[in-house]
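Q: missing the sequence, but the structure's below:
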């Protein structure tokens, strides 16, 4: 029997994908494993990627819970993430529907201004944003983080949802509801929201992740442990110890990673389809 000929292009693709997977997963795997080591083992040379069971310990996690209000940080971050997702979805979906379907004078110019905000790093506006936060008494308040996060993520979310609406929702479907007496709010509630669920799920993952990785603004606005989120808490953990105890840091980051992984696992089937469909057309 003849052996099946191997496609060089396909083989190259598999090799590159495997290398990419190793590059992405290995640091995460090392972080999780190191969270269960004591600091002497973390700094051992040569590093031991896969330790024996006898070398694993929960002391790092116990130390974090005993010496920091980790639960408060964790719940603050979850609350900020959920509110950012919820508010940004409402704002961006209504904006996207308006830009995609409604007649608005100067709509293209307004949409262009919305997209231009995507090109400006959030930290570039930290001074005027801080002045606004002071003006509205949002300093040292989780809402001072949430509202500005929503402002940062809304342009990209609007761009994706608008493209998804134009590419995947027939205009005739909306017109048939309006002919039957339905308002634009009926169309939005019964057609737009259900049919854009794949792209909404995709941007929900990205927006949920954002508070778990953003540091600059949250550090500037949150001043006490009562309101701090995990990125700020980990930074404060560095400073309070005067040295880098990587076992403790890895244990905190490992626990911080859990909710993000859960959200991704629950919504992963929508992630690729939503991003690819929504980004084709703006």
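A: Noted; the coordinates are in hand. For clarity, every value in this text was computed on a predicted model and none was experimentally measured.
Q: make it CA atoms for all contacts and neighbour counts henceforth
A: Noted.
Q: In stretch 236-248, which residues are buried?
A: 237, 245, 246, 247, 248 (16 or more other CA atoms under 10 Å).
Q: Oh, that last question was meant for stretch 216-229, not what I typed.
A: So for stretch 216-229, counting by 16+ other CA under 10 Å, buried means 217, 218, 219, 221, 222, 225, 227, 228, 229.
Q: Can you name the two of those that sit furthest apart?
A: Farthest pair in the buried residues of stretch 216-229 (CA to CA) is 217 and 225. Separation: 15.5 Å.
Q: circling back: reformat the buried residues of stretch 236-248 as JSON lines; add secondary structure and distance to residue 212.
A: Shown next, in JSON lines, are the buried residues of stretch 236-248 (DSSP: H, G, I helix; E, B strand; the rest coil; distance: CA to CA, whole Å):
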{"residue": "237", "secondary structure": "helix", "distance to residue 212": "16"}
{"residue": "245", "secondary structure": "coil", "distance to residue 212": "20"}
{"residue": "246", "secondary structure": "helix", "distance to residue 212": "19"}
{"residue": "247", "secondary structure": "helix", "distance to residue 212": "19"}
{"residue": "248", "secondary structure": "helix", "distance to residue 212": "17"}
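Q: Below is an additional structure, to be compared with the one above:
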């Protein structure tokens, strides 16, 4: 019996190791290519682990200097953080209202918000563009932030509403009201601090959605000054560096780094926040 259990465990770990290797190889290949010279990146004789003479930081230097990636990177940070903050400012009270308050049209409004998550964004690109054109928000960071905030909002409302409804017992608020707190005071001083894990998870998903968004930035911008890094890679891919794979992979590594760091910092909150949904 012990041998069978040990054998099953070994097989399980072996299967997990194969799966992890299969999943991590593409990421390793991206990072490997970004540190190679342009010739070594396309040379089939270069091994899986390249020699030291083939490793260089040249691609990262060129992506910053030649293609002004610092501007695109800064725009991505500004847009993503702003959209995350704005969506949380509206979704936290909105989700709490959907979870706790009873008002006319509550279910209709909530399911309408949830439905927009499943709605394909590509279908409404033309109406959205026309609205933003009339408002003078084309080719502006303000327009991008507003667009991403609007489309991130239903996602954060859905996530936080589930946590407020299932993760926070109602008797906590009742006890706060008995102690003399107002409803707003009970929410700000008791419910909101207890909801920090869910807010952290919602912030992470909002940030990732805004950071990785391509469609709305591509539709609402044509000036390089307001492009984000995600859209900039698209234009780099179609430029004269089509075969300079080391530069493209360096851009991908730089694009992936902030979400990875953000996830690492908020990993504990994400697990706790999703546990209450």
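A: Alright, I've got the coordinates. Please read these numbers as outputs of a predicted model, since none were measured by experiment.
Q: Quantify their similarity with the TM-score.
A: Overlay of the two chains. TM-score (TM-score structural alignment, normalised by the length of the second structure): 0.92; 277 aligned residues with a CA RMSD of 2.0 Å.
Q: tell me the strands in the stretch 51-200 of the second structure, going along the chain?
A: Ranges of strands in the stretch 51-200 of the second structure, per DSSP state E, counting those that start in this stretch: none exist.
Q: Contacts only, for the residue positioned nearest the centre of the second structure.
A: Nearest to the mean C-alpha position of the second structure, counting by CA atoms, centre = their mean, stands residue 208 at 0.4 Å. Going by CA atoms under 8 Å, 6 or more residues apart in numbering, residue 208 of the second structure touches 80, 259.
Q: end-to-end on stretch 167-187 of the second structure?
A: 14 Å (CA to CA, to the nearest Å).
Q: what residues does that stretch touch?
A: For stretch 167-187 of the second structure, contacts defined as CA under 8 Å, 6+ apart pick out 190, 191, 194, 195, 276, 277.
Q: Give me the number of neighbouring residues for the residue mapped onto residue 166 of the second structure from the first structure.
A: Using TM-score structural alignment as the criterion, residue 166 of the second structure maps onto residue 167 of the first structure. For residue 167 of the first structure, the neighbour count with other CA atoms under 10 Å is 15.
Q: Any idea how far stretch 123-137 of the second structure is from the middle of the chain?
A: The chain centroid and the centroid of stretch 123-137 of the second structure are separated by 23 Å under CA atoms, centre = their mean, to the nearest Å.
Q: List the buried residues for that stretch?
A: By neighbour count on 16+ other CA under 10 Å, the buried set for stretch 123-137 of the second structure is 129, 132, 137.
Q: Skipping its backbone neighbours, what lies nearest residue 126 of the first structure in space?
A: residue 217 (7.0 Å; CA to CA, 6 or more residues apart in numbering).
Q: Hmm, that neighbour is touching residue 145, no?
A: Yes - at 7.4 Å, residue 217 of the first structure counts as touching residue 145 under the criterion of CA atoms under 8 Å.
Q: next structured bit after the helix or strand hosting residue 30 of the second structure?
A: Using DSSP states H and E, residue 30 of the second structure sits within helix 2-34. As assigned by DSSP H and E, the chain's next helix or strand after helix 2-34 of the second structure is helix 38-42.
Q: That next one vs the first structure, average distance?
A: Aligned to the first structure and superposed, helix 38-42 of the second structure gives a mean residue distance of 1.6 Å (mean CA distance after the TM-score superposition for the first structure).
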